[in-house]
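>>> Predicted coordinates and the sequence they were generated for:
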Amino acid sequence: MQADFLFGEQFKYQSLQLALEGAKKLNNDWLLSAGLEWSESKLPDGFVKSNYNLYGDLEWLENVTVFDLPQQRTVLDKTRFIRSAYLQTQTELTDTLNLTMGLRFDGYNDIASKLNPRLALVYQPAEHHVLKGIYGEAYRVPSLGDLYDEESGLTQGNTSLRPSTIKSYELIYNYTGSDFFISTTLFHNDIADLIGFDSGDTVALANIAKSNASGIELEWRWNVTDSVRLRGHSTHLFENESEIKAQASLVPSEQLSPDNYMMTLLDWQIASQWQAQLQWSYRDNIAITDDHNTLSLLNASMVFLPAAGHRWQLKVSNLLDKTYQVPVIQQIGSSNGIAINELPSRGLAVSIKYSWHF
């Protein structure tokens, strides 16, 4: 007898978190904030289920069955404890200059602990103008699945994983007027020990890459009239470089990301019950795609609010029905020995949505 093959995972996640936070104003110029946090998390239930015997001869079982014997766990029954503490101080150095300094410590029972600093200087020379300088560090620890995945059918965990880390630098200028706002940000990010798939003898998770990127971002809003607003943002990359382990199948970020990207939105309050939006986005070429073309897309939507709680929305995506390819980070196949790292996009799409809130 033939039957559809059904396969899935049955996970149960439990967590408990306790936190204590407080703040104290030491004098008119100093504010001290501190906090403590303790948490526990675990996966008491981590198994697969199927209507075929996955641990036998793949015979049909009629019903979907959970394979929950101890030796059939897909993620080991491990418990994670996290002890965290932070301390932050804010002070007015002068009438126009503010300083914020902070430290955060996170201690784990199953992964390396880390102390992360943060520093921010805010300078306001005039009413509408603000300058900011920010430095910060952060990290992402591997999840319980990343570390202790045994045989989920997707990949294999790695108890030797190191946390992914990032160091970020930002220089920001903001102008805020009555009807206009603009923000310009110069940034640089250093990322190390990125976690991904290692395509060695077994498909396992590993620290496979590091990267650095720098560029400039622009964000703006303009209230043209009481009913019309323009807003948008753009990014230009000066540098985008990555270093990836030879056996990893990850595509370098510089091949996936355009050097220039921008989006502009026009919001129009036609009447009290009618709203419209037109969205335009642009990017220059992406190295991994076959056409290497720039791309300009238009989307539109219309919202009708006939009564309180009722909402109709008409949405049109890819208004001009452009044909283009979407890059993907992992190789999805090959053709004539050439790796395929792109998918065809959707063409023009129209949707109507009704929602009722009560």
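That came through, no problem. Numbers count the residues shown, from 1 in each chain.
>>> alpha carbons only for contacts and neighbour counts from here, please
Fine.
>>> quick one: the helices in the stretch 51-200 of the chain?
144-148 (DSSP state H, counting those that start in this stretch).
>>> can you tell me which residues contact the residue lying closest to residue 244 once chain neighbours are set aside?
Nearest non-adjacent residue to residue 244, counting by Cα to Cα, 6 or more residues apart in numbering: residue 209, 4.3 Å away. For residue 209, the contact set (Cα atoms under 8 Å, 6 or more residues apart in numbering) comprises 192, 193, 194, 195, 242, 243, 244, 245.
>>> In addition, the following structure is provided for comparison:
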Amino acid sequence: MKQHIKCGSQMLMLSLLVAANLVQAQTLSENIEEDELLDLYGDTEMIAIATGNLQTTAKAPAVATVISARDIQISGATDLDELLETVPGLHVSRSALGYNPIYTFRGIQSAYNPQVLVLINGIPISNLFQGDRSLIWGGMPVNAIKRIEVIRGPGSALYGADAFAGVINIVTLSGHDISENEFGVRLGSFDTQDAWAKIGFDWQDFSVGLVLEIHNTDGQDEVIDLDRQSLLDAITGTQVSNAPGSVSLSRENIDARLDITNGHWQLRSGMQLRRDWGNGVGGAESLDPSNRWKSNRYNADLTYRNDELADFWDLQAQMSYLQTSIETDNDLRLFPAGSDLSLLGLGGVYPDGLIGNPESFERHYRGNLTAIYSRLEQHQLRFGLGYTFSDLYKVKESKNFGPDPITGSMLPPGSPVVDVSDSPYVYMNEGDRTNIYAYVQDVWYLADDWELTTGLRFDDYSDFGNSTNPRLALVWSTSQKLTTKALYGQAFRTPSFAETQAINNPVVLGNPDLAPETLASYELAFDYRATTDLKLALNLFYYDWQDIIKFTQDENGSTKTAKNMGHQTGKGIELDMDWAISERWKVNANYAWQESIDESTNNKIALVPESQLYLALDWAITHNISLHNQVNWIMSRAREPYDNRDQIADYAVLDITLHYESTSGGWGADIIMRNVTDSDAREPSVWSIPQASIPNDLPLEGRNMYAQLYVKF
């Protein structure tokens, strides 16, 4: 089998200054239970995804951030993306389709964002189709979240493919975490109506936790002045564009989480239903106000863990299942009714518009076995074996263009919509992928103040051969207050099915000859705890990203084909401060700067922020009332080569949350105000030949406001 990823170069280690007061945590016994560690150090100090074991962020062999349930409550955040925007070096941009989030770590970005691995309770939720969370994502509410763990940098040595630019692990609530039942409602801008319930109880020897969340909204209504059809109108003389018009971001979401725990066993399941899903600025960047999508996502996992089965061994076995779908609920009009598409080689005027309804259905089965061996005096060894079977088991499509599935002749403009499922003319073939992997990790306590983590993971794929990825992390307790880390890691990303198998598509086409993307990363980090109230961090990084997969404009001007098109390097610095000034005042601030270069052109990487600044001020006005103020400032985003538009404007968004909690703790209320100054914030649209389809970029929501009330019982 072809070896796609080469084991790395030797790491050059340096040391400087900035952070650590929790150094004594290295002596903690591995037998301490997770809840005890969280009680001792707090949710924001503990992380599990760096090595698979819960440990303090100061000692973790990674650059990590943890967002706790308390952080979520104080911030007034209602969706995962609002929380991730507070992480240093992580920017949440938006794609044109459905305003799906693009998690940009350190200048690494692509349209569908498969370079970021998102886990729920340590289990991937990646799809085969685009390699992302789901094309019909629709957001993720926060009431079921216990904490969020974020690692900036590669994690393939532990998590395999797609743990590339960063890893986000969402830990959900168990029955043990819900000490009081809770019911809440939220009303606000854009006709938003939300409700949630949290229920926790013990039944015989079982602990049960249930969270239900409902979200309905018309979505923000900022206006798109011009779209792709506007350009066609100007050339062909038609006047059929829906621009100026509002972005389409309606949502009807239902999320449910169930957790049942008994002794060594834990069963978790989830449901995410998406209905009335508006597609943003359209499937082909032409406004389509009538189209709607839906998605059904179900997951379940069963975990058995026993640290008493054998001396010096901690064993864990896990099985999981994920089922996802992407379905159209109303016709997707790539171009509106009356559009003349002669210039795109599609024959002329389409009275009903150019209609294409692609749908896909997936199942993912995973099983893994993990063993931790701790008998060796200065070593903790972790071994893992796993198997994943991912199946794109159904592909459906109906459309009014392309070959007729019965005659094979081209459908003329004005033809009715026909079903091309199970024909050679469908947009993508069904298929599956198998992954078998093994890894080993050694945490070596070199001396009282030195800890070396090494790891190696081998993956074998049924369609792409094999890959071996190492990691190396040296953690030095430089002083009682300062910890220094030197980190090296490699990562890889396998191409998605859309990148390899998309066919008969008027917008993008796949390429079966693609190679996986690869990345090598070097980091130097300092964690300094000046006092118990003041924490500082400084991170320096450099990475080398090769065989980048991009959809590149074809000569016909209407389609883009996936290709291994590039080589990108990046370097940067991240600064983070957490300061409890007094019992009433707390400041959290971070700043990130990065410079990423396209090595083939020597140009700066477009669309990503070179600088970003986050500042939050919490004021405990009284024992019951608190005020959270935060500013997020996004700066210095370059245009793509040959894009002759004005530079992308910087923006700063101010959010304010007023929180009240009754003295008894039985109820509480929040007033949440976002973009208080009504800043004209925009995320960049991509360049297309001969001009950008959305010339004035993607407008973010203006000033908006919400009120929520919850009761506990």
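Looks like it arrived, so ask away. These numbers were taken from a predicted model, which means no experiment stands behind them.
>>> follow-up on the earlier one: in structure 2, what residue corresponds to the residue nearest to residue 244 of structure 1?
With TM-score structural alignment as the matching criterion, the partner of residue 209 of structure 1 in structure 2 is residue 566.
>>> Quickly find the element holding its match.
Using DSSP states H and E, residue 566 of structure 2 sits within strand 560-580.
>>> re earlier: are any of the contacts of residue 209 of structure 1 buried, and which?
Among the contacts of residue 209 of structure 1, those buried by neighbour count (16 or more other Cα atoms under 10 Å) are 192, 193, 194, 195, 242, 244.
>>> about what we covered before: from residue 151 of structure 2, how far out is the match of residue 209 of structure 1?
Taking Cα to Cα, to the nearest Å as the criterion, residue 566 of structure 2 is separated from residue 151 of structure 2 by 25 Å.
>>> From residue 46 of structure 2, how far out is residue 36 of structure 2?
For residue 36 of structure 2 relative to residue 46 of structure 2 (Cα to Cα), the value is 11 Å.
>>> And for residue 452 of structure 2?
19 Å.
>>> more crowded one of the two?
Taking other Cα atoms under 10 Å, residue 452 of structure 2 and residue 46 do not tie; residue 46 has more neighbours (27 against 20).
>>> Would you agree residue 254 of structure 1 falls within a helix?
Yes. Assessed by DSSP: H, G, I helix; E, B strand; the rest coil, residue 254 of structure 1 belongs to a helix.
>>> quick one: contacts for it?
240, 241, 242, 287.
>>> Cross those residues against strands and list the overlap.
In strands, defined here by DSSP state E, the members of these are 240, 241, 242.
>>> Nearest to residue 31 of structure 1 among these?
residue 240 (38.2 Å; Cα to Cα).
>>> surely the closest one meets residue 214?
Yes. Residue 240 of structure 1 lies in contact with residue 214 (Cα atoms under 8 Å); the separation is 6.7 Å.
>>> CSV for the ones in strands among the contacts of residue 254 of structure 1, including distance to residue 204 of structure 1?
Formatted as CSV, those follow (distance: Cα to Cα, whole Å):
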residue, distance to residue 204 of structure 1
240, 26
241, 24
242, 21
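>>> any idea how far residue 165 of structure 1 is from the spatially most central residue of structure 1?
Central residue of structure 1 (Cα atoms, centre = their mean): residue 140, 11.9 Å from the mean position. The spacing between residue 140 of structure 1 and residue 165 of structure 1, counted by Cα to Cα, is 6 Å.
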